[in-house]
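>>> based on what follows, work out the 3D shape:
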Amino acid sequence: MPTGELGGHPAYWHMYPDGPRDVLAIHCSLAHSGAWTGLAQQLQDIASITAYDLPMHGRSGDWDGHSDLHDVATEMGAAMLTHGMDLVGHSFGATVALRLATLFPDRVRSLTLVEPVFFAAAKAIAPDAYDAYIAEERAMFGNLDANKESVTRNFVRAWGDGRRWFDLPAQTRSYLCDRIIFIPATNNSLNLDVHGLLAPGVIERAAMPALLVQGAAAHPIMDVICQALAQRLPDATRVTIPGAGHMAPITHAGLVADSIRDLFSHAP
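Okay, here's the model as predicted:
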């Protein structure tokens, strides 16, 4: 698979060919581009998916420790985004996809946001729910320096695919622990909206057909976020995946794919 630079950053990307629609997919925190394999198989008759590894994930370059990670991820995506592409993002990747859609609406055919962790959006319509989530997150990451594995284990319990920590392969547990710093390092983007996506008129630039997907068993804050974004996106549809949690594109790839197929039918 290709390696090189995206937006000036060392990068790796994976290409899932065959279908006629060109899709750019952006994965969640602590994963890599291979997380799209199941969804790509479900959509291979209609979509060719290109997925890149986020900074400090997979085989892309490491983080320099001071650059804004959301900026870097967005610059990488912008380098791959060409006219007429469908954008699909999951979790952190969904927030990058949303930002790209507001920056380059003329390039985006449709926008799919699966479990977008744009917590700042919740504050506008449910400040109490937002404050409760922020308190929960601070408690979870309070002892990160002292016990990285314990923090990672708790994070995976809340936002993982339902598997218990010690049921994960040792290599996977190590990979997750090595990247857990990514979560607090992106808080300013996700919790405080330092990039101004919530400013008047910005989200509204993403006027293409949009799909908001959440898991029925996901964290309750996700429903608030999706509600807030649906109020701002001009052409948004919401879908809830029965039985799914935060990792719906992996655990329920078929149902997520069905929703994307329906979106594509309304974005010819």
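>>> alpha carbons only for contacts and neighbour counts from here, please
Will do.
>>> which residues of the stretch 1-150 of the chain fall in helices?
Along the stretch 1-150 of the chain, counting by DSSP state H, counting those that start in this stretch, helices occupy 37-43, 69-80, 92-103, 120-125, 127-141, 148-159.
>>> surely E115 meets A94?
Yes - here E115 reaches A94: they are 7.3 Å apart, a contact under CA atoms under 8 Å.
>>> so which of these two has more stuff around it?
E115 (31 against 26; other CA atoms under 10 Å).
>>> quick one: that one and M222, what's the gap?
As for E115, its distance to M222 is 6 Å (criterion: CA to CA, to the nearest Å).
>>> and what of G142?
For G142, the distance to M222 - CA to CA - is 22 Å.
>>> what's the answer for L168, then?
25 Å.
>>> so which of the two has more stuff around it?
Remark: of L168 and M222, M222 carries more neighbours, 24 against 11, as counted by other CA under 10 Å.
>>> OK, contacts around the more buried one?
Counting by CA atoms under 8 Å, 6 or more residues apart in numbering, M222 touches E115, P116, V117, Q214.
>>> surely A217 and G243 touch.
Yes - under the criterion of CA under 8 Å, A217 makes contact with G243 at 6.0 Å.
>>> quick one more, to check against the first:
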Amino acid sequence: MSAAIPYWREAGSGPAIVCLHSNASVSGQWRTLMTRLADRYWMLAPDLYGSGRSPDWPSDSTITLQDEVDLIEPVLRRAGDPFGLVGHSYGAAVALRTAVQHPTRVRALVIYEPTLFSLIEMEGPAPNDADGIRNAVAAAATALDGGDRFEAARCFIDYWMGPGSWATTAENRKVAIADSVVNVRRWAHALFTEPTPISEFGRLQMPVLYLTGGRSTQSAHGVARRLLKALPNVSCVNLAGLGHMGPITDPDAVNRVIENFLLRSV
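You can find the predicted model right below:
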């Protein structure tokens, strides 16, 4: 178990729901969901390694999704058993890893486009559905090697949100995003090399809500096609007008669907 202690925020009371944020984000991305559900649920949202007020990854070794699960274990213990779990992007990948490790502790699971690119890689090498994100990571890494973290952030954000998105990002957000994107190689390693075979996800019996954005990327949709075939108790909602960052760009639309699912399942 990790000796590091994550920062987390809490709100409300009732059955516990743990929310995990995406790359280049923090636990605050779930603030509107926490406010929406606090009258019925005990909402807990940690910052993952190197995000927000949690510690950075304290090692020169590569990080794994299991390391992230170990980091948030104090939050999971505080939530008690069982708890609901909500994750977006990288956070959804961590949520799936958590569910595989603790299948009896997770009452229900909500995942918005988990970025488990390893499931694509396991089927065969490039060219494949993960080419776009692989190329974006390579471009961001080249920018970082050249000392330009803002260009690295542009490569990453424009891949996930569409060309020109970085240019329209609020200036007061750019510094925090650029500071976070210095970890892009670490994120990619954890996601591309996660060893859990897809058959393990087929053992998860809790109800799962899988959310996708109709305007999202080929890599995100490629993961979805594979996981939706594997998860035995899954329902899928495609939000046609949204992209990969839907929980951040359009929280009301996403949170409404999450709320309806949790009311039925937790």
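>>> between A217 and G243 of the first structure, which is the more surrounded one?
A217 (15 against 12).
>>> can you confirm that one is in a strand?
No - assessed with DSSP: H, G, I helix; E, B strand; the rest coil, A217 of the first structure is coil; it does not lie in a strand.
>>> quick check: closest non-adjacent residue to it.
G245 (4.6 Å; CA to CA, 6 or more residues apart in numbering).
>>> and the one you found, what pairs with it in the second structure?
Aligned counterpart of G245 of the first structure in the second structure: G243 (TM-score structural alignment).
>>> now do H57 of the first structure
In the second structure, H57 of the first structure lands on S51 (TM-score structural alignment).
>>> list the contacts for its match?
Contacts of S51 of the second structure (CA under 8 Å, 6+ apart): A24, S25, V26, S180.
>>> and V175 of the second structure, by the same measure?
F150.
>>> so it, which of the three states?
Quick answer, by three-state DSSP: V175 of the second structure is helix.
>>> so it versus V181 of the second structure, what's the distance?
Counting by CA to CA, the gap from V175 of the second structure to V181 of the second structure is 10 Å.
>>> give me the number of residues near P127 of the first structure?
Applying other CA under 10 Å, I find that P127 of the first structure has 13 neighbouring residues.
>>> wait, I198 of the second structure
I198 of the second structure: 17 surrounding residues under other CA under 10 Å.
>>> A141 of the second structure too?
Burial of A141 of the second structure is recorded as 24 neighbouring residues (other CA under 10 Å).
>>> distance check, it against I198 of the second structure.
Note on A141 of the second structure: its distance to I198 of the second structure, by CA to CA, is 28 Å.
>>> quick one: what's aligned to N188 of the first structure in the second structure?
Correspondence of N188 of the first structure to the second structure, assessed by TM-score structural alignment: H189.
>>> do I have it right that that match meets I63?
Yes - contact criterion CA under 8 Å: H189 of the second structure and I63 qualify, at 7.4 Å.
>>> and the residue nearest to A217 of the first structure, what does it touch?
W159, G160, D161, G162, Q214, G215, A216, A217, A218, H219.
>>> now distance to H9 of the first structure too, for those residues, in TSV please.
Listed next are the contacts of G245 of the first structure as TSV, based on distance: CA to CA, whole Å:
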residue	distance to H9 of the first structure
W159	28
G160	28
D161	30
G162	33
Q214	31
G215	33
A216	36
A217	36
A218	33
H219	33
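>>> buried subset of the residues you listed?
G160, D161, Q214, G215, A216, A218, H219 (16 or more other CA atoms under 10 Å).
>>> A strand includes the third one, no?
Same thing as Q214 of the first structure. Yes - counting by three-state DSSP, Q214 of the first structure is found in a strand.
>>> I figured it hits T240, correct?
Yes - contact criterion CA under 8 Å: Q214 of the first structure and T240 qualify, at 4.9 Å.
>>> mind checking what G84 of the second structure lines up with in the first structure?
Per TM-score structural alignment, G84 of the second structure is aligned with D86.
>>> do W8 of the second structure as well
In the first structure, W8 of the second structure lands on W13 (TM-score structural alignment).
>>> run a quick neighbour tally on that match.
W13 of the first structure has 22 neighbours, counted by other CA under 10 Å.
>>> how about it: what's its closest non-neighbour residue?
Closest residue in space to W13 of the first structure, ignoring its immediate chain neighbours: Y52 at 3.9 Å, by CA to CA, 6+ apart.
>>> grab the nearest non-local neighbour of F118 of the first structure.
L190 is the one closest to F118 of the first structure (CA to CA, 6+ apart), at 4.9 Å.
>>> with Q66 of the second structure instead?
With CA to CA, 6+ apart, the residue lying closest to Q66 of the second structure is R97, at 7.0 Å.
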